[in-house]
Structures are given as structure tokens and as C-alpha cells.
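**Q** Pasting the sequence and the predicted coordinates here, then a few questions.
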Amino acid sequence: MRIKKILGLSSAFAATVLGMAAAIAPTPVRAQSEPVPVISGPAVSVEILASGLEHPWAMAFLPNNAGILLTERPGRLRIWTKENGLSEPITGVPKVHAHSQGGLLDVALAPDFFRSRRIYLAYAERRDKQHSATTVGYGVLSSDLKRIDAFRPIFRQEPALSTGQHYGVRMAFDPGGRDLYIALGENNQPATSQQLDHLQGKVVRIRPDGMVPRDNPFRSLRGARAEIWSYGHRNPQGMAWNPWTNELWVAEHGPQGGDELNRIQSGANYGWPLRTKGQGYDGKPIPNASTTLIEGLIEPFHYWSVSPAISGMAFYNDERVPDWQHSLFVGALKEQALIRLQFDEEDGHIVGEERLLQDLKQRIRDVRVGSDGDVYVLTDENNGQLLRIQAKP
């Protein structure tokens, strides 16, 4: 059985995995890819709000325009405010494994931040002399914005397999604030994405306190991790809720070619490494991987045949810039650009693609839309910047 050979699973468990995927997944549809029409939106202005950040990775907006939390991969958390600019590092941040792609990564506010003042951090944690993995926890942000109190981990990716690659990790609460979704990389161990007893290459769903919801799709499957919501992912770099369809979307790196946008569904298998549109970095096909449809696997909503190395993403749903409505902004690391995908308002398909900020020649790591209707961007550089992008009248 080919699946058994690739994944190192028993025949019975491998059959159960694919059987459940086929039962849960909708009929596969053909993915949308380039070429899509090149479009032009309004001209933009770029304002540098902060510089001197060392490989900033993520941002989160505090309520009432109180500031923007910023993570730096070496392990620092700062806040930018309009009044005071960039703060000194906030104390109380957990120790991170800042090696290669690892370090302090994503940040998110608790849905009840007004009451609890909890902030969630995702980071690489060293587990033994050779291996590390992603950990998520929360602490309480002090009222003076200078420290995190009572930080505690609530989730650990297991087993720990990374030697510095493919942590992935983005966090998103559902619109109702009931559940926390965490997108996890496969630690550069492709077969683990299909192994339900591993948390590599998965989107997991937990409660804000770390407990596992009773209706998670694999909770009753013997040998599977109860936290898993979807699987078959490679290296997720962006995650956001689609405001028009109420779907969770994930942006993830393919190998060489095949970066994907995926609509995340409960129990669904997104294929890596059984199916990919890309190839190895040596230019050769991915061993044993199919480039055509496989029953039970979900095709990406959109993919790039030449990888921009997509990163953070944000849907635009603000009336202040009509030309940007029904758009998705996606950062690009390799292409050093901000990509805008325009959707058809009726059928939701991509009808155009625009490249912005290419003249900056900086890697775009995170993208968010502020309450002011502007787009905010972090550049992943030694001298990283927080930028505000505004549409010109």
C-alpha cells in the first residue's frame, strides 16, 4: 500500500485516515492558479511608523487605538504607540529558541481582552539538545504596557522534531471568540503531516484555556491527537477569517512552486506530501507525490506555480477604500511584495492580482488591516519596519 510506505503507518490506520478524509471532504475541485489578470488599484502612500526592529514577525492591535503589539523573532515583544513610538522590550516574555526560523513568532489578543488583558504568544521552544517545536501560551498585559504577568503555556506541539525549520504557526480566534485555531508547520518532516498521532503539519483547535473541544473531528479516533482540526499542511505562514464566507483561510508555503491558499474545513486533508503543485528545491519531483487530484484530498483554493513565499494575510472589508473591498492582502517574502487578490463579489473567485511595495525591496512578513481602514505591514529584515499603507484619494 503506497500510503503505508510513505507514512510509516499500519495498513489499518492508513486506511482509516484516508477513509475518514474521503467521508469528511467535499468533492475535490480544480484549484485556481495563474495566470489571473494583472490589475491596478489606487496609488498608495507608505509611512514608516517604526524601524530598527530585528526580524519582526507579527502584530496585534490593542483596542481603542492604544497601540500595536509587535514580536521580534529573537524573543522581544514591543508596543508601538502614536504618542511614544516604539517601546523598550516588554518583560515577562517566555524564553524562546531563537535559531534559524525559530524564535518569538505570532501574537494575538484574547477575545475578552477588555476584561482579562490576556495576550497569546506562539514561539519556538527547545525541548532537548537537538529538537524544538512550537508552544503557545498566554499572560496578562499590565495596564502600563510594560510587562506580561503570569505567563503559562497551554499548548505544545508534539513530538518535538524541528532542528530549526518549518514551525509555521499562526493563531486566530473564531469570530465568536469561542475557539483558538493554531496553524503548525511540519518541522521539515513531510510524512508527519499525514500522521494523526503527530501535531506536525496540522491546524489544531483548542479552547482559549487549552482544553480540547468535544466535537473536534478526530477526538474519538484511537491513536489520533484530539486537538487536530485539519491536516496535510506543509508550512503555514498566514491565517485569517474570511468575513464574507465565515471560513478560516490559511496561506502556506509549498516546496519550490505550489504556494497555497486553503479554506480550512473540519477533518479535511490538504494533501502534503501526497499531493503538491510544486517540486523539490533541487528541481526534481517530490518523491511519491502526485500532481493530479487524489480522492479524499482537498485542492487549494488558489496556488502559485512560482512561489512568492507567501506570509501573513488579511482580508479587506472596509468601506473607506471601495477599490480594495473584497480583497485579500498577502505578504511575500521571496518576491518582496504585498500581493492584493481581488475577488468577484458574487462567486468569490479571484478576478485579479496586484503587486504593491516592490520598490521597497523588503521581505513582507505580516499584514493586518487597522480599524482606520489602512493596511499595516511588517518587513522581515535585520532593520525591520512597521509600515502604514494608505490609498491615495
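**A** Sure, I can see it. Not measured: the values here are computed from a predicted model.

**Q** use CA for all of it now, contacts and neighbours both
**A** Noted.

**Q** and residue 15, helix, strand or coil?
**A** Taken by DSSP: H, G, I helix; E, B strand; the rest coil, the conformation at residue 15 corresponds to helix.

**Q** give me the number of residues near it?
**A** 15 (other CA atoms under 10 Å).

**Q** ok, now the one 5 residues further on?
**A** Applying the criterion other CA under 10 Å, we find 18 residues in the vicinity of residue 20.

**Q** now do the one 4 residues further on
**A** Neighbour count of residue 24, defined by other CA under 10 Å: 17.

**Q** shouldn't it be in contact with residue 267?
**A** Yes: applying CA atoms under 8 Å as the test, residue 24 and residue 267 come out as touching, 6.2 Å apart.

**Q** list the contacts for the residue lying closest to residue 226 once chain neighbours are set aside?
**A** The shortest distance from residue 226 to any non-neighbouring residue, by CA to CA, 6 or more residues apart in numbering, is to residue 219 (4.2 Å). Counting by CA atoms under 8 Å, 6 or more residues apart in numbering, residue 219 touches 225, 226, 227.

**Q** Compare those and tell me which has the most neighbours.
**A** That'd be residue 227 among these, by other CA under 10 Å, with 26 neighbours.

**Q** Who's the closest spatial neighbour of that one, skipping the chain neighbours?
**A** That would be residue 204: by CA to CA, 6+ apart, it lies 5.2 Å from residue 227.

**Q** In addition, the following structure is provided for comparison:
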Amino acid sequence: MGIVLGAGLCASFAILASCSDHHEASPTVKVDTRPFTQGCRGFTTRPGAATIERAYPQVSFEYAVQLVHHPRDAYWYVVEQGGTIRRFADRPDVSESELVVDLRDTVAMLGLEDGLLGLAFDPSFESSGNVIVKYTRKAEETDAAARLAVARLHSDNGGATFEPASLREMLTVARPQTIHHGGPPRFGADGYLYVPVGDGGWDPEMRAQDLSMIEGTVLRLDTSVEPYAVPKDNPFVGTPGARPEIFAYGLRNPFGNTFHPTTHELWVGDVGLATWEEIDRIVPGANYGWPIREGAHCKDGVECDPTGLTDPVHEYLNYGGSAIVVGSIYRGQAFPETRGHLIFGDFVNGRIEELAYDGEKAQAKLLVESGLNITEMTEDANGEILVVELGGRLFRLVPATHVQAVPELLSETGCMDMSNPKVAPRGLMPYEVNMPLWSDGADKYRWMNIPEGTKIKVREDGSWEMPVGTVLVKNFFNHDRPMETRLLVRHEDGEWGGYSYEWDADRKEARLLEGGKAEYFDGLGWSFPSRSMCMSCHNAAAGRTLGLMTPQLNREIEYADGHRENQITELTRAGWFAEPPGDPSTLAKFVAREDTEAPAADWARAYLHSNCSHCHRPGGPGRGTANFTFGATLAETGCGLTPELDPLGIENAEVIAPSSPEGSVLLARVSAIGAARMPPMGTAVVDALAIDHLREWIATTPQCD
């Protein structure tokens, strides 16, 4: 949601009874004569026709990017981005995986999008023992950030192991940045290898429109000879100056891809920049328009000539926080009405949908808001959908059997005293954070609760793991007018869902929104997030709850009865922790936003953690390699780092240029309005206080130690 949310349900996943039994022994407030709330109303699963369940729950992996089945034997192969491939037996009760090859001496995971990117079994595997792998490694050139390679790898034992020494590169290309390498290679029904290649990052030279280069293309190769041959019917064979390997072009980052089982056409999900995600049906010789267009729209709203450009089959707005992942054409039995439809999802927001296409019109339909950072969706032997998340767990898409409707009215949730929405209902725990996410100056009021008999676990990094059954409540006010209430709910499957309620003009009720919308409140433009937008920020890498961590809540606040206490102490007395964090005076503490006398570095680092690190961190969905978590080193934060995206006209730009606010893209993006703005969602008003502190911090940082 792009917000810092609280937590709490009084019971798990039904219409809940009174919370009083849970809180009478250790009430949230010491002197509060109001009646207890009748309990936040939970719901068992996320809305949609489907839900997800763990598949092969006893095995998990690190930075999993692809799941591939052996062409004959009952084994799954998992490609781990760091440079390894593991396999496990295709049995529900499998409890271990085995390493089949370690390529870490060759593969370089230089950034969040580098590393081992894909595996494809050669059609002749049974006789040749060959597979194709795609990866990045260090570049030989001083002016390149990485080198992308497509290579053969050999097995002498049917795929039980692969010999690293057998690796033979067939095609390599220098990459200008460490992003946008495209998705895994796949063999088509024609026996040829199709290799999606991204544009390599920020593309002012329009590489994706240059047929002499392979950036922003799908390549088609004949691998029956070494290193490879070009199929004679490739569309640009014989075209002067063109690379004959190119099958289609004008793509930005063609990541997820699949072949249609009957038409044998390649379908690709092309990751957009700041506005549109698209699905393309790949036609020989077609130009999909990047960077002239994003989706079917002229890039950045600048007038362009669409002549000769191929429209996507489907597109959707990404609100600056999406990355499309195309899965498989559904062939299973669990969803009869979905057969023949394309399954696609989103790496950032976890939304999984189906796309019906009749050759002319395409229509998408939600299946589930999974909340996962999806890297691939593939099908098992029965045609059912398996989902791979970057964190290494595998899931299966199954029908939702007991969906309980989300309450349409906020008054029906039991999470709000409708007569006083600034104050937590009795039995729910109010809280504040030291450094809140900037929300265009809106006032915010937060509270949380957890189910009876559950506890909060404090992780090693100080973030809090909230129990299943948690609901998080946050209210947004423009002066004294309530605008929006957001709930973040941890469902019974352990995953989270976000829900937004818009307050009526008379301020007496708030109503559930099915999607995002924009509104004005007394001159303040306000963006209501969709459910998928909520999970873009509340992603798995960020721990979902964002603001609930010890350094943020290590703060004294005033409770409803007028007494003041440190929140860590109050929650400890209430018995909410599995293991109390300890004496607040000895614990980490973020600078408070209102502490204008604090050192600029401490203020700035706390601000970056609260406003940027939910995306820009290891494993997070943010583009580039900068890590804005509070504990990152200055160099990891981006000091001295060349930006991988548009430098916004700054000459010799760095993410953070020491002693040079004017040379720092970070400051430019926080100061921007529109497509260049960071964070990209939920804010349209510049945070002047943050800009002052960031400028002072950068100006007084002499070097990147």
C-alpha cells in the first residue's frame, strides 16, 4: 500500500466474538471505560476464484527463478539465481533436493537482475545430454557492466549431474547495465531455441530499435550445430546490417514466456517502465515499439508515429510498482472455465490472473492476490499451475473452497469506533512510528491487535513477525476529515492482503474499494491503492508489515487514559511478545521525523529506510542495486554508484554523489513529480523537509566509505 500499517485481529478467520477475554487481563489502556470492540471481522482467504497452497512444502530454495521438469524422468529442476541448479523428486512428500551443478565460479550475480537466469533441455537431450543455460558474468570490457551469455552444459548421467567444465558459450553480448536481461530460453515445437533478451537498461540510444544489435529482442537459434546456426526462415536473414538471429524486436525486458500448446506461438510478458505492463504474441519480424512506445501508448505521453508497430494483446497500468510474469496456457481440470486461457502474474504485487483471447479481444480476470514475489509460473504433468517465488518456496494454484466476503462497510469490520476514528477502539493497541512514510502531509492514526493466544516474534534485524490472524489498521485524515482507512490482514495461509475503505462525505461510514482510484479532499489529491498496489510495497522481501519493527516503535506515546509510556514497554507488559526485545534504552531507535535537530545522516537514513527500502533492498522488487535499509553501508546505499536507469539529465550522475546534491539522482527523484518520482506510488506532493535533510546529508558526506 505504500504505507506503514499496524496489526491485529482478536480471533482467527471467522466472524469474531468479543475481544474482551483476550485483553481484560492486560488491557491496552489502563483507564478506559468504553465498551470493548466486538472484534475485527476476519475472512478466511483472499478474494478471487483461486487460492494458493504450498507445493512440495518440505523443500525450498534460494533466489529461485525457474522450475523445469525433466523431459522424461520424474524430477523437477530449480534454477537458483546465484549460480546453482538443484533437483528434487516429483513426489508430494519429497523432503530434500540435490545439487546437480554449481556454476558460481562462472556466473556473476552483480545486481538484483543478474545471475543464472534460465535452463532449457535440448530436444535431443536423451541422446546428447545437453541443456542450454542463460546467465550473466563479469564483462571483459571496461565500459560494460556485465556480459550476458547463452551456453551449452552437458550431463553424462541423464541429468543427475552436469559437469561445470563442459560449459560452452555459444553467444555472448556486453551489457551496459546489470538489468533487463530477459527471461529463460525455451525450445519451440520447431526444435529451435528462442532467447528473450532485454534492452540492457536505460536506453537513450534506442538499442531495442536497432536491428544491428540484439538488445530488446527475441532470438531464434538452431542449436543442432555448434556453436549455433541461424534458421533460414528467420525474418531478417539477408537484411543488410541486421542481426539474422533476431526473430522479433522492440521489447524492453521480455521476462516470463511460454509457448501455446496448439498454435505453438510464443507469448511474452514485457516488463514496462513506469506505466504499462504488456503481454505480446510474438510474430516473426514484428516490432513491439519500445522505447518509442510503452504498451500501446507513446512513451512519456510524447507524440509518436505508431506506423509499423505491433500492439500488445493485453496491457495493464502498473502504477510504478509492477513487473509482469507470463506463465502457461492452462490445460488442467481444477478450473474448467480457465482451460485454454493464459495464466499471468506480477512479480511485484503478486496478483495472478487469467487472460482469455479469441484472436481479436483479450479479457483478464483475477484468480488470486497471492502476495508473492512471483518469478515463474509453470504447469505440472496434469496441467495444473505451479508458482515459484523468489524467496524459494513453491506453490500450487487451487480453487478457493471457502471464500468469505470482505466486509463492504468499515462499520462491519469491528475495527473502528465510527464515532471517533482517530482513537483505537478499546481492546486494540494504538501505536506510532518514529519515521513514517511520507503521505503528502496527511495525518495518520494507527492501531493493531493479534488473535488470542498468539505472540509477536522479533526477528534478528528488529522487524516483527506478526501472527496469523493479524489485522493492521491505519486511518488517513486531511486536517479533521477522514479520507481512507486501510486494513492489512494476515490470512490463514500465512500470506497477507490489503484492503482500502473510502469514507463518505458525511464522515459517518467508509466503503470497501474493489480497485484503486483518485479523489480530491479539500484541495488534496489522494490516491487510493488497489489491493495489488498494497502488496507492491508490503512485499515478502520487506517482511510485509514495514513499520512494525523495534527501531520504529521504540518511542513514548500517550494512551487513551492520558498516561505516557514507551511502546515497547507497554506491549511487553501486555504480554504481546514471544520474547520481549528488552530495555528500550538499550535498543536501536530511528530518529523521529519531528526531531529537526538530529544529525542529518541519521535523519536521512531513517527516512530512506521508511520510504524506499521496502523495494530497494536485497531480494526486493526495486530496480537497481541500491540498498536503502538502515543497516546498509554507505556504498551499498548507492554512494558512488552509477544509476542504471535514466539519470534525469544529470551529467556524470551517481545515485548518491558525495558532497554533490546536484549530482545525486536520489535527491532528484525524491524532488520530482510525475513518472520520475520516487517512491512511485501514493504520493504527488514533494516532501520539503525530507529534501532539506537529504540535501544536507549528501552535501556533508565527503566520500563513500
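**A** Arrived safely. Computed from a predicted structure; not experimentally measured.

**Q** The residue nearest to residue 227 of the first structure against residue 173, yeah?
**A** No: applying CA under 8 Å as the test, residue 204 of the first structure and residue 173 come out as separate, 11.5 Å apart.

**Q** Neighbour count for those two, which is higher?
**A** Shown here are residue 204 of the first structure and residue 173; by other CA under 10 Å, residue 204 has more neighbours (25 against 22).

**Q** What's the match for that one in the second structure?
**A** Aligning on TM-score structural alignment places residue 204 of the first structure opposite residue 219 in the second structure.

**Q** who touches its match in this structure?
**A** 193, 194, 195, 196, 197, 245, 246, 247, 248 are the contacts of residue 219 of the second structure under CA under 8 Å, 6+ apart.

**Q** Go ahead and confirm residue 446 of the second structure touches residue 475.
**A** Yes: at 6.4 Å, residue 446 of the second structure and residue 475 qualify as touching, with contact defined as CA under 8 Å.

**Q** Those two - which one has more neighbours?
**A** Neighbour count, other CA under 10 Å: between residue 446 of the second structure and residue 475, residue 446 has more, with 25 against 22.

**Q** What's the more buried one aligned with over in the first structure?
**A** Checking with TM-score structural alignment, residue 446 of the second structure has no match.

**Q** what kind of secondary structure is the nearest residue to residue 446 of the second structure once chain neighbours are set aside in?
**A** Excluding the flanking residues, the one nearest residue 446 of the second structure by CA to CA, 6+ apart is residue 474, at 4.5 Å. Judged by three-state DSSP, the three-state class of residue 474 of the second structure is strand.

**Q** What about residue 474 of the second structure, how many residues nearby?
**A** 24.

**Q** ditto for residue 688 of the second structure
**A** 11.

**Q** With residue 188 of the first structure instead?
**A** 19.

**Q** ok, it - contacts?
**A** 162, 165, 166, 234.

**Q** In the second structure, what sits opposite it in the alignment?
**A** Aligned partner of residue 188 of the first structure by TM-score structural alignment: residue 201.

**Q** is it fair to say that match lies in a helix?
**A** No: Residue 201 of the second structure: not assigned to a helix; according to three-state DSSP it is coil.

**Q** what's the spacing between it and residue 179 of the second structure?
**A** Using CA to CA, to the nearest Å, residue 201 of the second structure is found at 6 Å from residue 179 of the second structure.

**Q** How about residue 669 of the second structure?
**A** Taking CA to CA, one finds residue 669 of the second structure at 19 Å from residue 179 of the second structure.

**Q** Tell me which of those two has more neighbours.
**A** Neighbours per residue (other CA under 10 Å) separate residue 669 of the second structure from residue 179, with residue 179 holding more: 25 against 19.

**Q** residue in the first structure matching that one?
**A** Match for residue 179 of the second structure (TM-score structural alignment): residue 165.

**Q** Number of residues surrounding the equivalent of residue 153 of the first structure over in the second structure?
**A** In the second structure, the residue matched to residue 153 of the first structure (TM-score structural alignment) is residue 169. Using other CA under 10 Å, residue 169 of the second structure is surrounded by 16 other residues.
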